[in-house]
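# How does the following fold in three dimensions:
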Amino acid sequence: MDTPSGQPLNATAKTRHLLWCLLPQVLIVLFWTGWQAGGLWLALPSVFLMVIVPGLDWLTGWQDDQGFEKAQFSGWELSLLHWNVRLYALFYMVAVVWSVASLERFSPLELGLLLAACSLMAGIGFGAGHELLHGKELPDQVMQRLLTSFLFYPHYKLIHIRSHHVHAGTDEDENTAWMNETLYAYLFRTIPGSAVRCWQMEMRRVNSLYGQGLPALLRNRMLGYVLGQIAILASMAALGGIKGFAFFLLHLIGAHVILESVNYIQHYGLLRKMSDGQYEKTGPEHSWDTYHFFSSYITFRVGHHSNHHIAVRPYYLLYTQPEAPKLPVGYFWAIALVMIPPWWRHVAHPRLGPQEAA
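Model (predicted):
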């Protein structure tokens, strides 16, 4: 069996791929190492993600460009790959809860480092959540409900599958960034817009099944999500007091900025054309990809976004798409680019086709 580029695969390549897929667990180890040691050691996760990972991408020039098929993996290997995501989600949530319950032991500097670490881990957690919401097995669905609620994005599956995968690359998608739209304008559009879209979709669903009125409202999943989030906030306040409550909220703000920055990048300026009232089929040219090796594996290969839209494969089976526009850096440095809109446009627009960049 060959890769998409026609290069033959071997057992060594598969084993190497399998081991690199476990890279997110290194972040968990670094977090707990820093948590136990205290002081500047708490910066380990942040330095790893923001300096070491992109630095290794730059130094090696390696690309995550091999593709695999499910039949190449044994049953235990597939189980390991699935539990890799589930365990990251679980370890992340435990780390945040443990931190909220232990804030009194840390100095102000340590709290800042801990907050940065938890926010970055939560950003990777959204990558795990994205993988889990596409999973078919019961453990995936249970874990994605827990994780997305904990991340204060319980409607992630709803907006992602029923809206984004249908409307990606169009003006009807709240998660597609328009040409010349800044990250900051996008944030104020996509966050409330996604919530409103989910309420509307849920109201249509329950009204069609149960009619209008209170019985239908009580079956609206968005209402349950709101109540669940209130319960989580109350739990954080009970566990860590005002300081724990604030820490949890601040780490969520950081996590959502990371998530929405990635969402902003993934389809920026790549709108599908319309003909005779119909949008063209989603293709690789409608998503930004990045195959920078270490950044790819630490994020559950979320940079293979074009293939995800085309094939909806698990993270370990995603292929490269030569036709997709490519980011010059991995996501961690790309997020820094979009924070400064003129810099982002300077980098991104030349990589777009002449029609898109016009």
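
# from here on, contacts and neighbour counts on C-alpha atoms
OK.

# can I assume residue 150 is in contact with residue 232?
Yes: using C-alpha atoms under 8 Å, residue 150 is in contact with residue 232, at 7.1 Å.

# Quick check: closest non-adjacent residue to residue 286.
residue 270 (4.9 Å; C-alpha to C-alpha, 6 or more residues apart in numbering).

# go on, residue 194?
In space, residue 194 is closest to residue 174, 6.0 Å off (C-alpha to C-alpha, 6+ apart).

# wait, isn't the one you found in contact with residue 188?
No: the pair residue 174 / residue 188 is not scored as a contact, 10.6 Å apart, by C-alpha under 8 Å.

# higher neighbour count, these two?
Each of residue 174 and residue 188 has its neighbours counted (other C-alpha atoms under 10 Å); residue 174 has more, 25 against 10.

# show me where the stretch 201-350 of the chain has helices.
214-218, 221-267, 293-298, 305-311, 331-338, 341-348 (DSSP state H, counting those that start in this stretch).

# Nearest to residue 136, out of those?
In terms of C-alpha to C-alpha, the element of the helices of the stretch 201-350 of the chain nearest to residue 136 is helix 305-311, at 15.0 Å.

# Show me which parts of the closest one are buried, residue by residue.
305, 306, 307, 308, 309 (16 or more other C-alpha atoms under 10 Å).

# returning to that earlier point: so which of the helices of the stretch 201-350 of the chain is the most packed in?
helix 293-298 (a mean of 24; mean count of other C-alpha atoms under 10 Å).

# Which strands or helices does it pack on?
If contacts are counted by 3 or more C-alpha pairs under 8 Å, 6 or more residues apart in numbering; DSSP states H and E, helix 293-298 sits against helix 53-60.

# now the angle from the helix or strand encompassing residue 193 to helix 221-267?
Using DSSP states H and E, the element containing residue 193 is helix 183-210. Helix 183-210 runs at 140 degrees relative to helix 221-267, counting by axes from the mean of the first three to the mean of the last three C-alpha atoms, to 10 degrees.

# One more, please, to line up against the first structure:
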Amino acid sequence: MFRYLRFFFGPVMVMVISTAMYFGGIWLWLPSLLQISFVALLDQAFPYDLDERPYQQSWLLDLALYLSLPATLWLFLSVMWAVGSGTQDPLGIGALMHSLSGVDVVAARADTAWYHYLPMCVVLLITATGAGGLAGHELTHRTSRPFDLWLGRISMAILWGVAFPIEHVYGHHAYVSTPKDPATAARGDSLYQHFPKSLYRTVTNAWEIEQARLAKLGLSFWSTRNALLRMSLVSLCFTLLAYTLAGWAGVLLHIVLSLEAKLALEALNYIEHYGLVRLAGEPVQPRHSWNCNHSVSGVLTYNLTRHSHHHADAQVHFQDLRSFAEQPQMPGGFMTAFVSAWVPWLWRKRIAPKLLTWDREQASPREYKLIHEANLRSGWPELMGSVASAPQNLHTARPA
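Next up, the predicted model:
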């Protein structure tokens, strides 16, 4: 039974963190900080998860995913309540918390110093993404199940995740490891260089994909069947709700959280695909994604860590993804790699040897020319020792 229940940890943790925020002070940020720290540490303490036994009760795992929507809603309401002022309690949640806990949460909020809100905004980057983004990613891949698809898109739209569900499913999975893919960071690009380019190209790709879909149906861009417009309307409604609950401070925080959720998702893409190349038009292989089999990260991301299989077959549900232990592994656990990506010199130190190993053991000779050009553009001298840069390989490797 634990094999099933462990996938409930994610939404339950988000709800616990959200509830703690009503008590103000350090409770605005400490639980999220502990979550990040414990996941990184426990990933190193537990053995790799290579278990590929089938799950018989898939409905239980679906329920864990479906909890993402109430978890995201609760986080949204908690954050908006936390930035309220005075005796503001429009939904009566503060009064309810007072009656249940015996703590005057309105007074606790009033006594919270301004500087507690700064770390809150930083650590909520992980919590906000975990609330709707990770389960939403899995659900939006279930294109044959309308309810799952709808739920995933709504969960992501709460924090203005409008373009990602479209571009990711219908663009990224087709373009991965090619220059057209907004999620594949070029060798030498830091996360801070990658993010603005990825954000822009994700939005433009999503609009192109949706316009092409509507054109095939003989519908205009302004059709009520435009998924991007419908999701944008949902997002706008939540921005208006933020204003109703917390005024302009709520609107500002909603925008900040939305940007953070987008940044976190792009950081995940960054560590999952960094520097890998593929000839456009050739089949996507498991080796075109960095994989990870760390136990705790896998549980909290719905096996997003098993990324090699996910890209080999995007329609496979998360519980059926194989470990693919022989595929290229990202440096450290999922959370460790995620955190190190924010420190460019540390990320470079950890990923450069991995890239050289990938060039030597995973790359196809037909990809050598692309690799060599990518290494030159990176400006990283250590990559020039790649097997792809050997004169004999450059002479013979020519993309068709």
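
# Run through the residues that contact the spatially most central residue of structure 1.
Nearest to the geometric centre of structure 1 sits residue 127, at 3.1 Å (C-alpha atoms, centre = their mean). For residue 127 of structure 1, the contacting residues are 299, 300, 302, by C-alpha atoms under 8 Å, 6 or more residues apart in numbering.

# Now the counterpart of the first one in structure 2. Nearest residue, chain neighbours left out?
Just to be clear, that refers to residue 299 of structure 1. In structure 2, residue 299 of structure 1 lines up with residue 301, judged by TM-score structural alignment. With C-alpha to C-alpha, 6+ apart as the criterion, residue 301 of structure 2 has its nearest non-adjacent residue at 5.8 Å, and that residue is residue 134.

# and the one you found, how far is that from residue 333 of structure 2?
As judged by C-alpha to C-alpha, to the nearest Å, residue 134 of structure 2 and residue 333 of structure 2 stand 17 Å apart.

# Mind telling me what element residue 117 of structure 2 is part of?
helix 117-128.

# And that helix against structure 1, how far off on average?
Once fitted to structure 1, helix 117-128 of structure 2 is off its aligned match by 3.3 Å on average (mean C-alpha distance after the TM-score superposition for structure 1).

# what's that helix packed up against?
Partner elements for helix 117-128 of structure 2 (3+ C-alpha pairs under 8 Å, 6+ apart): helix 30-45, helix 227-273.

# Next secondary structure element downstream of that helix?
Immediately after helix 117-128 of structure 2, counting by DSSP H and E, sits helix 134-140.

# Counting by contacts, list what whatever helix or strand comes next after that next one packs against.
Per DSSP H and E, the first helix or strand lying C-terminal to helix 134-140 of structure 2 is helix 146-157. Helix 146-157 of structure 2 sits against helix 68-82, helix 134-140, helix 227-273, with contacts defined as 3+ C-alpha pairs under 8 Å, 6+ apart.

# Could you export these as TSV, including distance to residue 125 of structure 2?
Below are these laid out as TSV (distance: least, C-alpha to C-alpha, whole Å):
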stretch	distance to residue 125 of structure 2
helix 68-82	12
helix 134-140	13
helix 227-273	5
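
# so which of those comes closest to residue 115 of structure 2?
Judging these by C-alpha to C-alpha, what sits closest to residue 115 of structure 2 is helix 68-82, at 13.3 Å.

# And that closest one, what's buried?
68-82.

# out of the residues you listed, who's nearest residue 12 of structure 2?
residue 71 (7.6 Å).

# on that earlier part again, from residue 134 of structure 1, how far out is the residue nearest to the centre of structure 1?
Residue 127 of structure 1 is 11 Å from residue 134 of structure 1, by C-alpha to C-alpha.

# picking that back up, in structure 1, what sits opposite the residue nearest to residue 301 of structure 2 in the alignment?
Aligned partner of residue 134 of structure 2 by TM-score structural alignment: residue 127.

# The residue nearest to residue 194 of structure 1: what's it in contact with?
Residue 174 of structure 1 neighbours (C-alpha under 8 Å, 6+ apart): 164, 189, 190, 193, 194.

# Of these, which are still contacts in structure 2?
For the contacts of residue 174 of structure 1, the aligned pairs still in contact in structure 2 (both residues aligned by TM-score structural alignment, their matches' C-alpha atoms under 8 Å) are 164, 189, 190, 193, 194.

# TSV for these, including distance to residue 18 of structure 1 and neighbour count?
Compiled in TSV, those are given as follows (distance: C-alpha to C-alpha, whole Å; neighbours: other C-alpha atoms under 10 Å):
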residue	distance to residue 18 of structure 1	neighbour count
164	29	20
189	38	14
190	35	20
193	38	15
194	35	21
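
# from those residues, which two are the most distant?
164 and 189 (14.6 Å).

# Would you mark the buried spots in the helix or strand residue 95 of structure 2 falls within?
Element membership for residue 95 of structure 2 (DSSP H and E) is helix 93-101. For helix 93-101 of structure 2, a neighbour-count test (16+ other C-alpha under 10 Å) marks 94, 95, 97, 98 as buried.

# sorry, back to before: residue 148 of structure 2 versus the counterpart of the residue nearest to residue 194 of structure 1 in structure 2, what's the distance?
Structural alignment places residue 174 of structure 1 opposite residue 182 in structure 2 (criterion: TM-score structural alignment). Counting by C-alpha to C-alpha, the separation of residue 182 of structure 2 from residue 148 of structure 2 is 25 Å.

# show me what contacts the residue lying closest to residue 15 of structure 2 once chain neighbours are set aside?
In this structure, residue 15 of structure 2 finds its nearest non-sequential neighbour in residue 71, 5.6 Å apart by C-alpha to C-alpha, 6+ apart. By C-alpha under 8 Å, 6+ apart, residue 71 of structure 2 lies in contact with 11, 12, 14, 15, 131, 132.

# Out of those residues, which are shared with structure 1?
Shared with structure 1, among the contacts of residue 71 of structure 2: residue 14 (both residues aligned by TM-score structural alignment, their matches' C-alpha under 8 Å).

# quick one: what helix or strand has the match of residue 174 of structure 1 in it?
Per DSSP H and E, there is no helix or strand for residue 182 of structure 2.

# does residue 377 of structure 2 really touch residue 188, like I thought?
Yes: the criterion here is C-alpha under 8 Å, and residue 377 of structure 2 meets it with residue 188 at 7.4 Å.
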